[in-house]
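# what's the 3D shape of this:
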Amino acid sequence: MIHWSEHGDERSAPWRSESGAGAPRRVVLADDTLAADAAYRLVCEGTGLLWRGDFQNARHLLDALKRRIDRPRKDRKGGKGGKHAAAPEFPHAFHLHRQAQAQRARLLGLLLIGLEPDWGIALRRAPDWRVACAEAWGAAPGAPCVVSLRELLGAVGAHEWRKKGVHVPALDARIHPHYGVFSPVRGEYVDLVAQAPLPPGAEALAFEIGTGTGVLAAVLARRGVDRVVATELDPRALACAQDNLARLGLAGRVELLQADLFPEGRAPLIVCNPPWLPAKAAAPIERAVYDEGGRMLRGFLAGLAAHLAPQGEGWLILSDLAEHLRLRSRGDLLGWIAAAGLEVLGRHDIRPRHGKATAGGDVLAGARTAEVTSLWRLGVHATDS
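This next block holds a predicted model:
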């Protein structure tokens, strides 16, 4: 619950946060008369700003807060010509970057919007985003609640992506990501699965571990695999994959199972695209990118031999960004492969094509420029088969 005073009365409402952020302890009312500098000071103190003004002005204020949070800090040792501390190296620089991202999200999350029992917004010039909220968060709560404007805009952005979809050249079709499900905007990893030669027997059966939107399962089915068994733990992702496979006319070729990693049985081909960075997710929505300790990667490798058919292949799709950030070494990966009784049969590499690969502006830019995404072809070691 969050609590505030309004018109001399003490009021409260349920607090909703998809990111898991705690409710602000102090909340004050804010409207169009609040200057951006004053708002910035309040959020820096941890005060939530419950908006009572024009909705579009709330969006302008959020942008103003972003500019103030993102502006470079002046050198505290004399400005120009002062001595600068040496830039931290990875992995420390990565952890500092993540801390800064979390702090930025916390401050921006303190601009609050009240939602009506039907997910409506009772503010001047407020759009009707009830459908977007229902897609992201489910049925309307039937009682007023409070959310951060930043998370509300995230739900609306996801709604627009879901409507528009992402064109996947390997399918010559669009994949429609749902809220909280990783979008296949990085098409290079899809191309790897579309182009690698299928191992013998894969035309009959393949497993995909952690299907997400269902894009890789769809690619396998379009390549002629008669039956694909795709697993996924997240209910949102399962619903998303089901929707996409139905749109593509592939629901009869792909069986979806809610499972942590492997289904029962063995297959000639098992494909997995785990989260690439072994770091803690700051919110549930980040779990497709961050996996603390590389739990899914290591679980896939440890269980692969027991689920591969004789002479079968496991395809591990993995970026080496974690290696450039010094979060994981190539030796670590090869050691886990060997410890699981596996051997590397081959590897197909591709350079990322997405915009962030060449974009500067943060401490990760150099690592992104050097990044390579690989499809590792793994088989059971000859002495273990």
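# Every contact and neighbour count from this point should use C-alpha atoms.
Noted.
# The host helix or strand of Asp332 - contacts with which helices or strands?
According to DSSP states H and E, Asp332 maps onto helix 330-339. Using 3 or more Cα pairs under 8 Å, 6 or more residues apart in numbering; DSSP states H and E, the elements in contact with helix 330-339 are helix 295-307.
# same thing but at 7 Å, please
Helix 330-339 sits against no helix or strand, with contacts defined as 3 or more Cα pairs under 7 Å, 6 or more residues apart in numbering; DSSP states H and E.
# name the helices or strands packed onto the helix or strand following it?
Proceeding N to C from helix 330-339, the next assigned helix or strand is strand 342-350, under DSSP H and E. With contacts taken as 3+ Cα pairs under 7 Å, 6+ apart, strand 342-350 sits against strand 373-380.
# ok and the strand it packs on relative to helix 330-339, angle-wise?
Calculated by axes from the mean of the first three to the mean of the last three Cα atoms, to 10 degrees, strand 373-380 forms an angle of 30 degrees with helix 330-339.
# In three-state terms, label Ile270 for me.
Assigned with DSSP: H, G, I helix; E, B strand; the rest coil, Ile270 falls in the strand class.
# residues near it, how many?
28 (other Cα atoms under 10 Å).
# What distance do you get for it to Ala158?
The gap separating Ile270 from Ala158 is 30 Å, by Cα to Cα, to the nearest Å.
# again with Thr231
23 Å.
# How about Leu345?
For Leu345, the distance to Ala158 equals 39 Å [Cα to Cα].
# So for the two, which residue has more residues nearby?
Neighbour totals were compared for Leu345 and Ala158, and Ala158 leads with 23 against 13 (other Cα under 10 Å).
# Before we compare anything, build this one as well:
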Amino acid sequence: MSATPPRPSRITQRLGMSTPIIQAPMAVASTPALAAAVSNAGGLGSLAVGNMDATAAREVIRQARRLTGRPFNVNVFAHAPARADAAREAAWLDYLAPTFARYGATPPAALREIYLSFVEDEAMYEMFLEERPAVVSFHFGLPRQAWIDALKAAGIVLFASATNEAEASAIEAAGIDAIVAQGWEAGGHRGRFNDEGDRQPSEDEQLGTFALVRRLVARTSLPVIATGGIMDGAGVAAVLALGAQAAQMGTAFIACPESAADTAYRETLTSGQTPRTALIRAISGRPARGLANRFWALEQAPGRPAIPDYPITYDAGKLLNAAAKAHKESGYAAQWAGQAAPLARALPAATLVEVLTRETRDAIASAIDAGR
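Okay, the predicted model is just below:
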């Protein structure tokens, strides 16, 4: 029998998507070519601009528009600005100094807040109003209500990440259009609104994607987009069955030729011997799931000092990674990946979207047949 296609949902219809597949925004891998390829194939591509200023973000948006006339998503970080602590930062640099020395380098004299949060970035906000991307998404929290209202009035569809019901309720109350339900399995930065780092024990319930999606679908009226641990069509079909209206996938697209991932990252993901993943705070200052590496080992060491705030810690993380890479050591890189990383496939992005769509249809058809 012919496979039953996924039913169009509110969010996929609104964005003109022919398949419920969203490529996650990833600062380490997203490119205009990747976003355009996914959108052109009927999904929703994404750009990550949280690590850029407004000028650079405008340029990648325009690059993507030269490659596609279809909607795509632009993602920013809406975290609380870092609280500098000179003593804490100095202790962290002292801790890292022997590792820097191993690669013939010295740590910086001080650390900087290298990324400006969107909540303070007036230039990025004004650029969005001028460029009007089809979708803007928020991670780590929400900007001020006046900005949300103005972006919506400009015709921009808004997404925001949630890891629990309280965050989802705040998203719904703010008038955001869809919730990205980020399960514990997801690669990249954990999207919690409040992260106190080493200041206090985490109160994160660590909800997995399935439990989180069902809880949010039951308790909110907004479309829910599932993300975390989804690597193939069976995973997409599963979250659709749970009530999600689309599946957002990041790790699945890292090995695509259009991504910005470096050779070591790609080869590790597709080697067939993918290392375990872990939540690593020591790279950036916020927990982010990636391939367990030398930074994770530094974080686990007994007696290590407190880790500075995000993104201040990232300043040291990037510098140490650069020093190590100069000596052909990739063990300090931010190789973000979800728990299902061993299922990664190295396919062109458009081909991957086609394969995922076919797998999703087949999985839905099999489930219908099994229920007869």
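# Any idea what the TM-score comes out to?
The TM-score (TM-score structural alignment, normalised by the length of the second structure) is 0.27; 158 aligned residues with a Cα RMSD of 6.2 Å.
# What distance do you get for Arg289 of the second structure to Thr277 of the second structure?
Distance from Arg289 of the second structure to Thr277 of the second structure, by Cα to Cα: 6 Å.
# Thr313 of the second structure now?
From Thr313 of the second structure to Thr277 of the second structure the distance is 20 Å (Cα to Cα).
# On the three-state scheme, Ser161 of the second structure is what?
strand.
# In the stretch 51-200 of the first structure, what residue spans correspond to strands?
Per DSSP state E, counting those that start in this stretch, the stretch 51-200 of the first structure carries strands over the ranges 111-115, 145-148, 166-168, 173-175.
# Ok, which of those strands comes nearest Ala58 of the first structure?
Checking the strands of the stretch 51-200 of the first structure against Ala58 of the first structure by Cα to Cα gives strand 111-115 as the closest, at 8.0 Å.
# Name the residues of that closest one that are buried.
111-115 (16 or more other Cα atoms under 10 Å).
# Looking at those residues, which is nearest Leu50 of the first structure?
Once Cα to Cα is applied, the member of the buried residues of strand 111-115 of the first structure that ends up nearest Leu50 of the first structure is Leu112, at 4.6 Å.
# Which residues lie in contact with that closest one in this structure?
By Cα atoms under 7 Å, 6 or more residues apart in numbering, Leu112 of the first structure lies in contact with 48-51, 146-149.
# As a check, name the ranges of all helices in the stretch 101-250 of the first structure.
130-137, 149-164, 187-195, 215-222, 235-247 (DSSP state H, counting those that start in this stretch).
# Are there helices or strands packed against the second one, and which ones?
So the one you mean is helix 149-164 of the first structure. Partner elements for helix 149-164 of the first structure (3+ Cα pairs under 7 Å, 6+ apart): strand 111-115, helix 130-137.
# nearest residue to Val380 of the first structure other than its sequence neighbours?
Using Cα to Cα, 6 or more residues apart in numbering and skipping residues adjacent in sequence, the residue nearest Val380 of the first structure is Leu342, 4.5 Å away.
# Tell me how far the one you found lies from Ala309 of the first structure.
Distance from Leu342 of the first structure to Ala309 of the first structure, by Cα to Cα: 13 Å.
# Of the two, give the one with the bigger neighbour count.
Set Leu342 of the first structure next to Ala309 and count neighbours by other Cα under 10 Å: Leu342 wins out with 25 against 20.
# Ala267 of the first structure: how many residues sit nearby?
23.
# Could you pull up the residues touching it?
With Cα under 7 Å, 6+ apart, Ala267 of the first structure has these contacts: 205-207, 307-309.
# State the distance from it to Leu308 of the first structure.
Distance check for Ala267 of the first structure against Leu308 of the first structure: by Cα to Cα, it reads 5 Å.
# what touches both of the two?
Between them, Ala267 of the first structure and Leu308 share no contacting residue, judged by Cα under 7 Å, 6+ apart.
# Please report how far the residue nearest to Leu216 of the first structure when sequence neighbours are not counted lies from Asp37 of the first structure.
Nearest residue to Leu216 of the first structure, sequence neighbours excluded (Cα to Cα, 6+ apart): Val190, at 6.6 Å. Taking Cα to Cα as the measure, Val190 of the first structure falls 45 Å from Asp37 of the first structure.
# Then Cys240 of the first structure?
Per Cα to Cα, Cys240 of the first structure is found 41 Å from Asp37 of the first structure.
# How about Leu65 of the first structure?
Distance from Leu65 of the first structure to Asp37 of the first structure, by Cα to Cα: 8 Å.
# Which one's more surrounded, those two?
Using other Cα under 10 Å as the criterion, Leu65 of the first structure and Asp37 rank with Leu65 on top: 21 against 12.
# Contact partners for the more buried one?
Counted by Cα under 7 Å, 6+ apart, Leu65 of the first structure has contacts 36, 40.
# Go through the contacts of Leu112 of the first structure and say which is closest to Cys133 of the first structure.
Distances from Cys133 of the first structure to these, taken by Cα to Cα, are shortest for Val147, at 10.9 Å.
# Where do the strands of the second structure begin and end?
Ranges of strands in the second structure, per DSSP state E, are 21-23, 45-48, 72-77, 135-139, 157-162, 178-182, 188-189, 224-227, 246-249, 277-280, 288-291.
# Span of stretch 146-159 of the second structure from start to end?
Start-to-end span of stretch 146-159 of the second structure (Cα to Cα) is 16 Å.
# My error: substitute stretch 301-314 of the first structure in the last question.
First-to-last distance for stretch 301-314 of the first structure - Cα to Cα - comes to 9 Å.
# List the buried residues in that stretch.
Quick answer for stretch 301-314 of the first structure (16+ other Cα under 10 Å): 301-302, 304-309, 312-314.
# so which of these comes closest to His167 of the first structure?
After measuring those against His167 of the first structure - Cα to Cα - the closest member comes out as Gly314, at 26.5 Å.
# Check for me that the closest one belongs to a helix.
No - with three-state DSSP as the criterion, Gly314 of the first structure is located in strand rather than a helix.
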